[in-house]
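Visitor: just need the structure, nothing else, for what follows:
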Amino acid sequence: MSTFFAPLVRYGYAPFMLLGVNGTGIVLAAAGAPKFWLLALLILAIAVSFVVERVLPYQDSWNTSQGDLGRDTAHTFVNETLILVSVGVIPLLAAVIPGDGIWPGDWPFVVQVLIAILFADFGITLTHYASHKIGVLWRFHAVHHSVTRFYGLNGLMKHPVHQTVEMAVGVTPLLLLGIPVPVAAAMSLAVAVQLLLQHSNADYHVGPFKYVLALNEGHRFHHLKWAGIGDVNFGLFTLIWDHLLRTYSYDPGRRFTTADLGMAAKPDYPVTYLAQLAEPFKPVAPQSARGTRPSTSVKP
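Guide: Next comes the predicted model:
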């Protein structure tokens, strides 16, 4: 790639997604645009993510399907549909929740979206943390950790039960506060964009923001296959809670390959969509699903 385009992609991709795509979504939602425009914006974001991963990949081999593209597409479709449904039922839920809520509806729309993102970040991050500590939650969350390559669609490769639990914890406080549907819609787009960035195979850089924002440089450490090592960097949007929980970890000299990803004790974890849906309901194996720690370390 030319010396002109490399820096443009490396330093411009994250701002384009975080500010450009999300900003456009906020403008559309604030203007009351039909929801299909937000869906079209998400499709554009997915397309851009695929292009950037091929223009400036972190690992060339992660751009090649390992027979998982169809499965990951199914996960993405089902889980994104769940997110859209959750937004659609907000008026129905609001009707049965007592009280009018205390949502600051007269504040600037962009501030309302940021408030929603911070609340969702807190709830989903704690649910993610609990999913590594509580056996029944881990069984459903393990689907996400079975990946052996790191690229955009991995973000929504989740068991729908676990996706539902995460969204319920993240959204319920917002419902109690009385979040408006347009704000929830803009937040939902931001969640999808964040997952694309967080699992991206693009070699983009965000400088010192990597210590605060939960993007791919830090999230790769969360997907290390060995027990204990991957129990870091749980944040969805930010790493604030990881710093407070003392679960933040980053080593600037570490490079990742397929050999570092997955679950060491379950190399035979199901790879097809329907088999992954069924796996959490099978009898519990005596051995930990996350494997044993090798003689390596991650610097705090």
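Visitor: all contacts plus neighbour counts: C-alpha atoms, from now on.
Guide: Will do.
Visitor: residue contacts, the residue positioned nearest the centre of the chain?
Guide: Centre of the chain computed as the mean C-alpha position; nearest residue by Cα atoms, centre = their mean is residue 195, 3.2 Å away. Residue 195 sits next to 152-156, 236 when contact means Cα atoms under 8 Å, 6 or more residues apart in numbering.
Visitor: what's the farthest-apart pair in those residues?
Guide: 153 and 236 (15.1 Å; Cα to Cα).
Visitor: give me the number of residues near the residue nearest to residue 232 when sequence neighbours are not counted?
Guide: Of all residues not flanking residue 232 in the chain, residue 247 sits nearest, at 4.8 Å (Cα to Cα, 6 or more residues apart in numbering). The tally of other residues near residue 247 (other Cα atoms under 10 Å) stands at 18.
Visitor: where does residue 247 land in three-state SS?
Guide: coil (DSSP: H, G, I helix; E, B strand; the rest coil).
Visitor: got a list of what it touches?
Guide: Shown in contact with residue 247 (Cα under 8 Å, 6+ apart): 231-234.
Visitor: surely residue 268 is within a helix?
Guide: No: looking at residue 268 with three-state DSSP, it is coil, so not inside a helix.
Visitor: ok, it to residue 276 distance?
Guide: Here the criterion is Cα to Cα, to the nearest Å. By it, residue 268 lies 11 Å from residue 276.
Visitor: ditto for residue 181
Guide: Distance of residue 181 to residue 276, computed by Cα to Cα: 32 Å.
Visitor: same question for residue 179.
Guide: If you go by Cα to Cα, the gap between residue 179 and residue 276 works out to 34 Å.
Visitor: the more surrounded of these two?
Guide: Taking other Cα under 10 Å, residue 179 and residue 276 do not tie; residue 179 has more neighbours (25 against 20).
Visitor: this one as well, want them side by side:
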Amino acid sequence: MEPMDLFGLQALLICALIFVPLEHILALRTQQKILRKGLGTDVIYAVVNGAFLKICLVLIAAAAMSASAILVPQRITVTVSSQATWLQVMEIIVLADIGVYASHRAFHAIPALWRFHAIHHGVEELDWMVAFRAHPVDQIVTKAVSLLPVFFLGFSSKAIAVYFIIATGHALLLHANVRMKFGPLKWLIATPQFHHWHHADQRDAYDKNFASHLAVIDALFGTFHVPGSKMPEKYGVDEPIPADYIGQHGYPFVRGG
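Guide: Sure thing, here's the model as predicted:
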């Protein structure tokens, strides 16, 4: 893996060329600046933590596939990997998002875990770059819970690669400063409105909308919250999250926050 690929600088530039104009054309909050407060911190997250996460994903995949070779009959992994790529991708989306939902809900429900996840919720202005701001513990646990079954069952590398492209683009869109209408599809797939409400610092929106791709999962478990066409009035958390990159990484370990 080349350094440029490890740090994802080319991919980050491509994403910027897509989402900066998109946020201008479909702006939800027209007064929000591109160079908003905390953007520099999120760039560090995208580059440094992004590289670290890639290394961890390689290790997670290696561990899962090694265990799979021992525990899963070959006929199962062969059957899974021989399916059409598009079907594998759909199955990965469902399987991974069930894991994301469970992990995400746990990070909200368990106080010790919330301190890690609060870093992601500490942003008061949402845009596409906010998707990168997450504590490494939060990222690694969530990725492990959601992707271990995927690697374990033997999905093809092509299908997994396509899934990662879709998952990354979707995550950036969910956090983007955009207003988009999805009609009745809002009950099926996660939309920017759906995820903005997850970030809302409003009592009626607390602990809602945990899925990353399929809003129907939240609908099934009673945690779906998309009130008409309304958007949140404010984002963030009421606790004092450090503004700097180092402080945010240490925050979960400091007694009393």
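Visitor: tell me the residue in structure 2 aligned with the residue nearest to residue 232 of structure 1.
Guide: Using TM-score structural alignment, the partner of residue 247 of structure 1 in structure 2 is residue 223.
Visitor: distance of that match from residue 119 of structure 2?
Guide: Separation of residue 223 of structure 2 from residue 119 of structure 2 (Cα to Cα): 22 Å.
Visitor: and for residue 103 of structure 2?
Guide: The value you get for residue 103 of structure 2 to residue 119 of structure 2, if Cα to Cα is used, is 16 Å.
Visitor: how about residue 47 of structure 2?
Guide: For residue 47 of structure 2 relative to residue 119 of structure 2 (Cα to Cα), the value is 17 Å.
Visitor: of the two, which one has the most company?
Guide: residue 119 (23 against 16).
Visitor: how about the more buried one, what's its partner in structure 1?
Guide: Residue 119 of structure 2 maps onto residue 143 in structure 1, by TM-score structural alignment.
Visitor: likewise for residue 104 of structure 2?
Guide: Correspondence of residue 104 of structure 2 to structure 1, assessed by TM-score structural alignment: residue 128.
Visitor: now swap in residue 50 of structure 2 and tell me
Guide: Taking TM-score structural alignment, residue 50 of structure 2 has residue 80 as its aligned residue in structure 1.
Visitor: what about that match, how many residues nearby?
Guide: 20.
Visitor: same check, this time on residue 218 of structure 1
Guide: Residues near residue 218 of structure 1, counting by other Cα under 10 Å: 25.
Visitor: verify the contact between it and residue 249 for me.
Guide: Yes: counting by Cα atoms under 8 Å, residue 218 of structure 1 does reach residue 249; the two are 7.5 Å apart.
Visitor: what sits in contact with each of these two?
Guide: residue 233.
Visitor: test my guess that the match of residue 50 of structure 2 contacts residue 155.
Guide: No: contact criterion Cα under 8 Å: residue 80 of structure 1 and residue 155 do not qualify, at 10.5 Å.
Visitor: which element is residue 250 of structure 2 on?
Guide: Using DSSP states H and E, residue 250 of structure 2 maps to helix 245-250.
Visitor: which residues in structure 1 does that helix align to?
Guide: Helix 245-250 of structure 2 maps onto residues 273-278 of structure 1, going by TM-score structural alignment.
Visitor: got the buried residues for that stretch?
Guide: Of all the residues in stretch 273-278 of structure 1, those buried under the rule 16 or more other Cα atoms under 10 Å are 273, 276-277.
Visitor: tell me, how many residues neighbour residue 92 of structure 1?
Guide: 9.
Visitor: oh sorry, the question was meant for residue 108 of structure 1
Guide: Residue 108 of structure 1 has 10 nearby residues by other Cα under 10 Å.
Visitor: same thing with residue 24 of structure 2?
Guide: Neighbour tally, residue 24 of structure 2, other Cα under 10 Å: 15.
Visitor: which one in structure 1 is aligned with it?
Guide: So, by TM-score structural alignment, residue 24 of structure 2 is matched to residue 54.
Visitor: in this structure its match contacts residue 63, no?
Guide: Yes: judged on Cα under 8 Å, residue 54 of structure 1 makes contact with residue 63 at a distance of 6.8 Å.
Visitor: before we move on, the earlier item: out of the contacts of residue 195 of structure 1, which is nearest to residue 139 of structure 1?
Guide: Nearest member of these to residue 139 of structure 1, counting by Cα to Cα, is residue 156, at 16.5 Å.
Visitor: and the counterpart of residue 115 of structure 1 in structure 2, what helix or strand is that in?
Guide: When structure 2 is aligned by TM-score structural alignment, residue 115 of structure 1 is paired with residue 91. Secondary structure from DSSP H and E places residue 91 of structure 2 in helix 85-109.
Visitor: average distance between that helix and structure 1?
Guide: When structure 1 is superposed, helix 85-109 of structure 2 averages 0.9 Å from its matched positions, counting by mean Cα distance after the TM-score superposition for structure 1.
Visitor: how far away is the match of residue 247 of structure 1 from residue 136 of structure 2?
Guide: According to Cα to Cα, residue 223 of structure 2 and residue 136 of structure 2 sit 26 Å apart.
Visitor: what's the answer for residue 113 of structure 2, then?
Guide: Applying Cα to Cα to residue 113 of structure 2 and residue 136 of structure 2 gives a distance of 12 Å.
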